[in-house]
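Undergrad: Below are the sequence and a predicted model for it; my questions follow.
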Amino acid sequence: MISTAFAQTAGAASADSGLASIISIAPLVLIFVAFYFLMIRPQSKRMKTLQNAIANAKKGDSVVTGGGLVGKISRVEDTVFEVELAPNVKVKVLKGTVSEVTPLGGGKPAND
């Protein structure tokens, strides 16, 4: 009932199906690798830099909070900064809410 030629191609098709399944998974792997190098790795580097800046922050440094408040650190405690927003206006800010730390001298001067 089954011709010999048809029986021989059935075995070859099963070998090709293994290769086809690998080829069908390859684009997903490539997308994940690209996602890692374009999104995950830079974000983790940025977070590590911010954590180091917060750990090394000292009195006089300027900070920006997650809520958009900008002020100067007047006191450093274990989990909070005391930030002076204006003359005689001081608030306590959790270290986890700080989104940017600028050292006392500021950044680099402009190339004007």
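TA: Great, that's in hand.

Undergrad: switch to C-alpha atoms for all contacts and neighbour counts from now on
TA: OK.

Undergrad: And Asn52, how far from Leu28?
TA: For Asn52, the distance to Leu28 equals 35 Å [CA to CA, to the nearest Å].

Undergrad: oh sorry, the question was meant for Lys95
TA: Lys95 is 39 Å from Leu28, by CA to CA.

Undergrad: Comparison target below:
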Amino acid sequence: MFVSPAYAQAAGGAGGAGAIAQFIPLILIFVIMYFLILRPQQKRAREHRDMVAALKRGDQVVTNGGLIGKITDVKDEELTVEVAQGVKVRIVRGSVAQVVSTVKPVAANS
């Protein structure tokens, strides 16, 4: 019914190798989370930051709110987007979700 004193004394603490083996699954979970969640999220954030930095006048964009329009003016952190003829909206650069079409630079005639 009760555990004999001999068994209780024989069960000692885990050794150095046993303690490390207990942390291996935890370490593997963090490594898997890094490669499946954190790394792709950082890559998407970097691509969005590059896309926002490359915005220029004439690009057709979609905002996070769903507005589709053409950029008419670019300032430091502010864009003016024409969503309809004569209707212009000022938005923050970071609110651009994607670029639908870009304007190709015109070659200089020499």
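TA: Nice, I can see it. Note that the structure is a prediction, hence the values are computed from the model and not measured.

Undergrad: Who are the contact partners of Leu94 of the first structure?
TA: Leu94 of the first structure sits next to Thr79, Val80, Phe81 when contact means CA atoms under 8 Å, 6 or more residues apart in numbering.

Undergrad: Just tell me what the last one corresponds to in the second structure.
TA: Using TM-score structural alignment, the partner of Phe81 of the first structure in the second structure is Leu79.

Undergrad: Do a quick rundown of the strands in the second structure.
TA: 60-63, 68-74, 78-84, 87-92, 96-101 (DSSP state E).

Undergrad: Which part of the first structure matches the first one?
TA: Following TM-score structural alignment, the aligned partner range for strand 60-63 of the second structure in the first structure is 62-65.

Undergrad: Give me the mean deviation of the matching stretch from the second structure.
TA: Superposed on the second structure, stretch 62-65 of the first structure shows a mean distance to its aligned partners of 1.6 Å (mean CA distance after the TM-score superposition for the first structure).

Undergrad: for that stretch, which positions count as buried?
TA: Ser62, Val63, Val64, Thr65 (16 or more other CA atoms under 10 Å).

Undergrad: In CSV, list those along with distance to Val101 of the first structure.
TA: Formatted as CSV, the buried residues of stretch 62-65 of the first structure follow (distance: CA to CA, whole Å):
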residue, distance to Val101 of the first structure
Ser62, 6
Val63, 5
Val64, 7
Thr65, 9
